[in-house]
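> Predicted model, plus sequence, below.
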Amino acid sequence: MKQRRPQCGAPLFIGVDGGGTGCRARIEDGQGRVLGTGIAGPAAVRLGIEKSMAALKTACFAAAAEAGLPPEALASMDAGIGLAGIGRKGALEQLMAQPHPFRSVIYVNDANIACIGAHGGRDGGIVIVGTGSVGLAVVGGREIRFGGYGFPISDEGSGADLGLQAIRMALRAYDGRAVATGFTREVMMRFHNDPFEAVAWMDRATATDYARLAPLVMRHADAGDPISRRIVRDAAEQIDELIRQLVGSGAPRVALLGGLASPMEPWLAPDVQRRLSPIEGDAVAGALYLARRAALARAS
């Protein structure tokens, strides 16, 4: 679809969703019409503030270019930006100290904008199942959060967690401590059937690297492999618990989001599946909601 050209002097807003796998930006006008979109590499704060800022700027400049705008046009836009890992100690303060190209900017956790977008700004909860995992709800203006403290100490049921469990089970099978299957053999082939190559890989691997094994786990589980099925069932139980906790905390609706949401949903408990609500908008929509709200607050 051809993007609309922005009208001269019309207010413009930009929303950014920066996660561990990639960064997306979208520019919209005051009527919510999309003018341009842009993508970039991972923007999670754990990768470093400089790398995070570089990724989000790349995505925003790409969105401006698609909208037919020069990079300096961002200076007239209010921005809402959600970044994975922004809850880390000192991360927000470091971000606020960085120069930015926008008229105004608000930084929040990527789960926050995903929740706002999923429910159109209304009360509700989400469980994100992607590179990481987290349960978050906004109820009566109060934010409720479960998990999402970062891999490997948290993020149960996530893509990174699936990848970690896959390598653990493959190494056990290699040692003869578990029965080898087509799944464990394929994992080991990633490391040329050498456990010490897996060790060398581990020394430099990020959560994103582990998460790249998740599709392999899901594929073998869906095909009936017993070891991968056990890994996915255990992950699904973790997601079940996050959803039940949100419902128990008063969330009137809960949506399942993230790159693994669709493949993981059939593995969830039947009562949990019945509690899931459809998604109204994406995380970038949530970021744009915050940008518009900030602009209104400044104008009032």
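In hand now; what should we look at? No experiment lies behind these values; they were computed from the predicted model shown.

> okay, CA-based contacts and neighbour counts for the rest of this
Noted.

> secondary structure element for Asp209?
helix 207-211 (DSSP states H and E).

> so after the one helix or strand Gly82 maps to, what's the next helix or strand?
In the assignment (DSSP H and E), Gly82 maps to strand 78-83. As assigned by DSSP H and E, the chain's next helix or strand after strand 78-83 is helix 91-97.

> helices or strands next to the strand holding Gly82 in the packing?
strand 12-18, strand 104-109, helix 110-118, helix 283-299 (3 or more C-alpha pairs under 8 Å, 6 or more residues apart in numbering; DSSP states H and E).

> Which stretch among those is buried most, on average?
strand 12-18 (a mean of 30; mean count of other C-alpha atoms under 10 Å).

> Residues in contact with the helix or strand following that one: which ones?
Using DSSP H and E, the next helix or strand after strand 12-18 towards the C-terminus is strand 23-29. Outside strand 23-29, the residues within contact range by C-alpha atoms under 8 Å, 6 or more residues apart in numbering are 6, 10-18, 34-43, 55-56, 59-60, 63-64, 67, 284.

> are any of these buried, and which?
The neighbour-count criterion (16 or more other C-alpha atoms under 10 Å) marks 6, 11-18, 34-43, 55-56, 59-60, 63-64, 67, 284 among the contacts of strand 23-29 as buried.

> Alongside the first one, take a look at this:
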Amino acid sequence: MVFYLGIDAGGSNCRARLTSADGTVIGTGAGGAANTRIGFPQLYETLSGTADQAIRQAGLDDGQIATIRAGIGVAGFGRQGAAEALRAFEFPFASVAYQSDAYIANLGAHGREDGAVLIIGTGSVAHVRAEGRSFTIGGYGFPISDEGSGAALGLSAVRHALRALDGRTKSTPLSSAITARFDHDTASVVSWMDEATPKDYASFAPVVMDYAEADDAIARSIVEDAAQHIERFIETIFQRGAKRCALVGGLSQRMKPWLRERTVSRLSDALGDPLDGAIELAKHA
């Protein structure tokens, strides 16, 4: 008996899916942020805890746990030294294969066929498989990268809110909603900023989308700028050889109506999700 464990470790949350050899889902798990930026001790704790949830739900004993083949996609996998640090983690499984979260999203979306994905979630990154090549576009990390993402939307909203408090720009319902979380106090915003993570900034993304859809001028400008970055991402994906591309991630469906019709028409539906890709990685590692 062999079991397959797929884990999608992203900037905001970590998800696990455990299946039997025939593909039946027998356990799932969920945890918090699980990218390499949180530090490897914390990352190991999150991965272990999320995997343990799925294993307990499945009711596996120690002997069965030892047969598990795991595939894990981690945000920030491409950071210097990350692959080596991850491979030093000790799990009681038969095998563990690591890749980026973008890689497993691509596997899930297109199986082992050529294709590309653009992930729009807490961060943003594209992964392309074309003509024997496998590479990422973007995904360098917040704030230098992650264009069009939830974290980028949140950062723009906080900037606007601070300027509105100063009187440098006109206050809008969006800016009032943002500063209300800090009792409209600039010092409180700055104190929060000192410790804020990409996930913290991304927590404002639904608010930005809500106000943009309600025609708040600043919210619209923030979302329209994000849409332009996503458009350019997609253009680059096709320019670099991809035959098809799926838009995935927690923010993807809310952003799609803001894209041009001709761009949306080029997109393909994903065949499966990143956890499907992680299990595929486990099977073929």
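Arrived safely, thanks for sending. This one's a predicted model, so the numbers in the text were calculated from it and none came from an experiment.

> Report the TM-score for the pair.
With the length set by TM-score structural alignment, normalised by the length of the second structure, the two chains reach a TM-score of 0.97; 285 aligned residues with a C-alpha RMSD of 1.1 Å.

> quick revisit: and the strand holding Gly82 of the first structure against the second structure, how far off on average?
After superposition onto the second structure, strand 78-83 of the first structure sits on average 0.6 Å from its aligned residues (mean C-alpha distance after the TM-score superposition for the first structure).

> how about that strand, aligned to which bit of the second structure?
Using TM-score structural alignment, strand 78-83 of the first structure corresponds to residues 69-74 of the second structure.

> how about the nearest residue to the aligned partner of Arg240 of the second structure in the first structure, chain neighbours excluded?
Matched to the first structure by TM-score structural alignment, Arg240 of the second structure sits across from Ser249. Nearest in space to Ser249 of the first structure, with sequence neighbours left out and distances taken as C-alpha to C-alpha, 6 or more residues apart in numbering, is Ile144 at 7.8 Å.

> That neighbour falls within a strand, correct?
Yes - Ile144 of the first structure sits within a strand when classified using DSSP: H, G, I helix; E, B strand; the rest coil.

> Tell me how many other residues crowd it.
Using other C-alpha atoms under 10 Å, Ile144 of the first structure has 16 neighbouring residues.

> Distance check, it against Leu242 of the first structure.
11 Å (C-alpha to C-alpha, to the nearest Å).

> one step back: same list (the helices and strands packed on strand 78-83 of the first structure) but as a markdown table, adding distance to Ala205 of the first structure.
Output for those, formatted as a markdown table (distance: least, C-alpha to C-alpha, whole Å):
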| stretch | distance to Ala205 of the first structure |
| --- | --- |
| strand 12-18 | 20 |
| strand 104-109 | 23 |
| helix 110-118 | 22 |
| helix 283-299 | 27 |
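
> Of these, give the one that comes closest to Ala269 of the first structure.
Closest of these to Ala269 of the first structure is helix 110-118, at 21.7 Å (criterion: C-alpha to C-alpha).

> Next SSE downstream of that closest one?
strand 124-129.

> Which stretch of the second structure lines up against that following strand?
By TM-score structural alignment, strand 124-129 of the first structure lines up with residues 115-120 in the second structure.

> How about stretch 205-212 of the first structure?
Going by TM-score structural alignment: stretch 205-212 of the first structure matches residues 196-203.

> List the buried residues of the matching stretch.
Buried-residue list, stretch 196-203 of the second structure, by 16+ other C-alpha under 10 Å: 197-203.

> Over to stretch 183-195 of the first structure?
Going by neighbour count (16+ other C-alpha under 10 Å), the buried part of stretch 183-195 of the first structure is 183-185, 187-188, 193, 195.

> what's the lengthiest helix in the second structure in contact with?
Ranked by residue count under DSSP state H, the longest helix found in the second structure is helix 217-239. Residues from elsewhere that reach helix 217-239 of the second structure (C-alpha under 8 Å, 6+ apart): 116, 118, 126, 128, 137, 147-149, 152-153, 156-157, 160, 172, 174, 208-209, 211-213, 244-245, 255, 258-259, 263.

> now stretch 124-137 of the second structure
Applying C-alpha under 8 Å, 6+ apart, the set of residues contacting stretch 124-137 of the second structure is 102-103, 106, 114-119, 138-139, 145-149, 233, 237, 241-243.

> Put the buried members of the residues you listed into a PyMOL selection.
In PyMOL, a selection of the buried entries from the contacts of stretch 124-137 of the second structure looks like this (16+ other C-alpha under 10 Å):
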select buried, resi 102+103+106+114+115+116+117+118+119+138+139+145+146+147+148+149+233+237+241+242+243
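
> What count of nearby residues applies to Glu93 of the first structure?
Considering only other C-alpha under 10 Å, Glu93 of the first structure is surrounded by 10 other residues.

> Please say which position in the second structure it maps to.
Checking TM-score structural alignment: Glu93 of the first structure goes with Glu84.

> Please report how far that match lies from Leu118 of the second structure.
For Glu84 of the second structure relative to Leu118 of the second structure (C-alpha to C-alpha), the value is 26 Å.

> Kindly report the same for Ile234 of the second structure.
7 Å.

> what's the answer for Ala9 of the second structure, then?
From Ala9 of the second structure to Leu118 of the second structure the distance is 16 Å (C-alpha to C-alpha).

> quick one: contacts for the residue of the second structure most remote from its centre?
If you look at how far each residue of the second structure sits from its centre, by C-alpha atoms, centre = their mean, the farthest one is Gly167, at 34.9 Å. Going by C-alpha under 8 Å, 6+ apart, Gly167 of the second structure touches no other residue.

> Of the contacts of helix 217-239 of the second structure, grab the buried ones for PyMOL.
Listed next is the PyMOL selection for buried residues among those, using 16+ other C-alpha under 10 Å:
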select buried, resi 116+118+126+128+137+147+148+149+152+153+156+157+160+172+174+208+209+211+212+244+245+255+258
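
> taking the contacts of helix 217-239 of the second structure one by one, which sit in helices?
Short answer: the contacts of helix 217-239 of the second structure in helices (DSSP H) are 152-153, 156-157, 160, 174, 208-209, 211-213, 255, 263.

> any chance of those residues in CSV, with distance to Met193 of the second structure too?
Formatted as CSV, those follow (distance: C-alpha to C-alpha, whole Å):
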residue, distance to Met193 of the second structure
Ala152, 14
Leu153, 15
Ser156, 13
Ala157, 13
His160, 14
Leu174, 18
Val208, 18
Met209, 21
Tyr211, 22
Ala212, 23
Glu213, 26
Met255, 26
Thr263, 35
